[in-house]
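In: 3D, please:
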Amino acid sequence: MKNSSAKRLFITLIITLIIFSAEIIGGIISNSLALLSDAGHVFTDSFAIILSLIAAIIAKKPSNRKATYGYQKIGILAAFINGVSLIIIAILIIFEGYRRLISPPEINSNLMLSVAFFGFLGNLLMALILGHKHEDLNIKSAWLHVIGDTVSSIGVIFAGLIIKFTGWILIDPLISLLVGLIIIYGGSRVIKESLFIFLDFTPRGFDVNEITEKIGKIKGICDIHDLHIWSIGYGIPAFSAHVVVDVKLLSEADKIRSEIEAELIKIGIKHSVIQIESCKCSKNSFYCNLGHPHSDIHN
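Out: Model prediction:
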């Protein structure tokens, strides 16, 4: 595979399937819900990583007439589905944990500890492979799956030690409830970030008023309206606006456009569409008043 993200996801998938097999067998034999809940989380990990792997390959396809912006949002869609799957599995874990609090079963703590420790090492390895710095929400969602499972493995180990040395078996469903809440937190974050992009909300870190003021300071600009900032993909902001200028020559208007693009690049926006106009905007336009003497529009 030429795609480095796809390589990392493929290796992570192999490790995930090995851990899942070990934990599901160990959970059934030891009768540990904490271990089975961890296996359930690992199962969603494998599903999430497969989805992320497919999305990572498709997202690298160049733009074409079917997708003029490219395929980056395929990865965002995968991230959203991964986030939803995290919350669904967490709800199932919490439900089973509650049931076992009422009627706790006997648990083989030695087997539970052995399998949980093996799972912890595998999850730690996967987290290192995927890394902690991400420019792709799709990869980030897969990493959050793995991190959530690493934390849950620690919880299972802790529960196993408590059961082994104290015999308090209620710690098993209690830990599974905690794992469920951790998974819900991670899943809700991914869903929120992906929806921000799908709904074309202004990307975090960009203030429309500040950007408008910076552009408005460029000599020759009267007004700015129909201004939009959104994300083409994770970490790929885009900008469009109508800019009213008081120059007469096309070369001067083009110089202003270049200055606007340079300001946008400074703040991290490389994709921009700027329409230059030579007349004043209407009174209901967006962000028209920049304090220039040429503008008779007041907010």
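In: can we go C-alpha only for contacts and neighbour counts from here?
Out: Will do.
In: Excluding chain neighbours, what is closest to Met42?
Out: Careful, residue 42 is Val and not Met. Phe20 (5.6 Å; CA to CA, 6 or more residues apart in numbering).
In: measure the one you found to Met126 for me?
Out: 13 Å (CA to CA, to the nearest Å).
In: what does Ile18 give?
Out: 12 Å.
In: These two: which is more packed in?
Out: Met126 (23 against 13; other CA atoms under 10 Å).
In: need the contact list for the more buried one.
Out: Neighbouring residues of Met126 by CA atoms under 8 Å, 6 or more residues apart in numbering: Thr12, Ile15, Val146.
In: The structure of the following sequence is requested for comparison with the preceding one:
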Amino acid sequence: MSGDPSHGEDARHAGHGSHAGHPDHAAASRRALLVALAINTAFFVVELVGALLADSVTLLADATHMLTDSASLLLALFAAWVSTRPADARRTYGYHRAEVLGALVNGLFLLGVVGYVVYDALRRFGDPRPVDASLVVAVGVVGLVANLVAAWVLSGHRDSLNVEGAFLHLLADAAGSVAAVVLGLTLLVTDWYVLDPVFALVVAALVSYSVWDLLRDSLNILLQGTPRGLDVDEIRAALAAVDGVADVHHLHVWALDSQRVALSGHLVTTAEADGDAILGQTQRLLGDRFGVDHATLQLEGAHVETAAFDCHRPTTHD
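Out: Predicted coordinates:
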């Protein structure tokens, strides 16, 4: 591509925002994930033993979900470590999207857990079994405390989609523990054992609800979609309003990961425009108003045909 020669350079970077790199914050996130993993794994063993002794499908569902929490935390830790690798010739943006992939896998893992719980609960409807209510209450309380403590450890690091996925695992599991406690208290005064699979389905519904946003955001990033909260038309109008900019086209906005937003576009400038001034102003505008971290803008003279910058490979015919 070629731009207006009066501007010298065809493409120039319009700056990098404040999220370009936070090694200390990333290290703190990994430590938080490690602590949450240790807490969750210890109490998974407790809850699994309690579920088997009480013969409760609700408790078993919650214990199974707790195991997936541990797996998700381990996956999140691995993804967080991979994302710290520096950019290279093959991955010029670095490995930040490893965390997004980790979040996506966590979401799919949760859906698999939901499928298992629903299957087991439906099977139990035809054959309700007696449940040790006292043990269900005790283990449910212990599991609830463990989930809430682990979620609290991660609560300060939810700006990462990867950590957010692990956090949602823990909250959904906490809801499952609440369901187990309510079930146990109910069965202490009644013999409605059919409530066991009913509460298991409630847990499954809560898990499904919690995973929706995670899957949607992960897929949107991987598909180069516009990040939630950003309006491309609003950005285009703001750039067009910069002094010296006559038109804006080929504007693209996407997310590198859950924290970094990238943008590229072509700015058609007036004949008397100051290219350096335009780039400086757009840098501040994009960073301060829209949170864009990486922006690359092409400056073009008003006399250049827009079609000249259509970068699609031409089709040849025999």
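In: What would you report as the TM-score here?
Out: The TM-score (TM-score structural alignment, normalised by the length of structure 1) is 0.90; 284 aligned residues with a CA RMSD of 1.9 Å.
In: just the buried members of the contacts of Met126 of structure 1?
Out: For these, burial is judged from neighbour counts taken by 16 or more other CA atoms under 10 Å, and it is met by Thr12, Ile15, Val146.
In: Can you tell me the SS state at the last one?
Out: Per DSSP: H, G, I helix; E, B strand; the rest coil, the secondary structure class of Val146 of structure 1 is helix.
In: same thing with Ser264 of structure 2?
Out: With three-state DSSP as the criterion, Ser264 of structure 2 reads strand.
In: Am I right that His252 of structure 2 falls within a helix?
Out: No - per three-state DSSP, His252 of structure 2 lies outside any helix segment and is strand.
In: Can you tell me the closest non-neighbouring residue to the counterpart of it in structure 1?
Out: Matched by TM-score structural alignment, His252 of structure 2 corresponds to His228 in structure 1. Leaving aside its sequence neighbours, His228 of structure 1 sits nearest to Ser240 (CA to CA, 6+ apart; 5.3 Å).
In: can you check Ala180 of structure 2 too?
Out: Nearest to Ala180 of structure 2 is Gly140, by CA to CA, 6+ apart, at 5.4 Å.
In: Give me the number of neighbouring residues for the aligned partner of Ile25 of structure 1 in structure 2.
Out: Residue pairing (TM-score structural alignment): Ile25 of structure 1 is matched to Val49 of structure 2. Neighbour count for Val49 of structure 2, taken as other CA under 10 Å: 16.
In: Name the helix or strand for Val49 of structure 2, please.
Out: For Val49 of structure 2, the element it lies in under DSSP states H and E is helix 23-54.
In: circling back: could the buried ones among the contacts of Met126 of structure 1 go into JSON lines alongside distance to Ala78 of structure 1?
Out: Compiled in JSON lines, the buried ones among the contacts of Met126 of structure 1 are given as follows (distance: CA to CA, whole Å):
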{"residue": "Thr12", "distance to Ala78 of structure 1": "16"}
{"residue": "Ile15", "distance to Ala78 of structure 1": "20"}
{"residue": "Val146", "distance to Ala78 of structure 1": "16"}
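In: Strands of structure 1, start to end?
Out: 221-233, 236-245, 271-277 (DSSP state E).
In: ok so, going back, and the match of His252 of structure 2, how many neighbours does it have?
Out: Neighbours around His228 of structure 1, by other CA under 10 Å: 17.
In: same thing with the one 3 residues further on?
Out: Other residues lying near Ser231 of structure 1 total 22 when counted by other CA under 10 Å.
In: where does it sit relative to Tyr69 of structure 1, distance-wise?
Out: 11 Å.
In: The counterpart of Ile102 of structure 1 in structure 2: what's it in contact with?
Out: Residue pairing (TM-score structural alignment): Ile102 of structure 1 is matched to Gly126 of structure 2. Residues near Gly126 of structure 2 by CA under 8 Å, 6+ apart: none.
In: Gly126 of structure 2 and Asp191 of structure 2, how far apart?
Out: Taking CA to CA, one finds Gly126 of structure 2 at 16 Å from Asp191 of structure 2.
In: which of the contacts of Met126 of structure 1 lies closest to Gly122 of structure 1?
Out: Ile15 (6.6 Å; CA to CA).
In: Hmm, the closest one is touching Gly122, no?
Out: Yes - in terms of CA atoms under 8 Å, Ile15 of structure 1 counts as a neighbour of Gly122; the distance is 6.6 Å.
In: Overlap of the contact sets of these two?
Out: Counting by CA under 8 Å, 6+ apart, Ile15 of structure 1 and Gly122 have no shared contacts at all.
In: in the stretch 151-300 of structure 2, which spans are helices?
Out: 161-189, 195-222, 232-240, 275-290 (DSSP state H, counting those that start in this stretch).
In: looking at those, which is buried most?
Out: helix 161-189 (a mean of 24; mean count of other CA atoms under 10 Å).
In: which part of structure 1 lines up with that helix?
Out: So helix 161-189 of structure 2 sits over residues 137-165 in structure 1, by TM-score structural alignment.
In: Just list the residues touching the nearest residue to Leu195 of structure 2 once chain neighbours are set aside, thanks.
Out: Leaving aside its sequence neighbours, Leu195 of structure 2 sits nearest to Leu183 (CA to CA, 6+ apart; 7.0 Å). Applying CA under 8 Å, 6+ apart, we find Leu183 of structure 2 in contact with Ala133, Val136, Val137, Leu195, Asp196, Phe199.
In: quick one: the counterpart of Glu193 of structure 1 in structure 2 from Leu161 of structure 2, how far?
Out: Alignment note (TM-score structural alignment): Glu193 of structure 1 maps to Asp217 of structure 2. Distance of Asp217 of structure 2 to Leu161 of structure 2, given as CA to CA: 8 Å.
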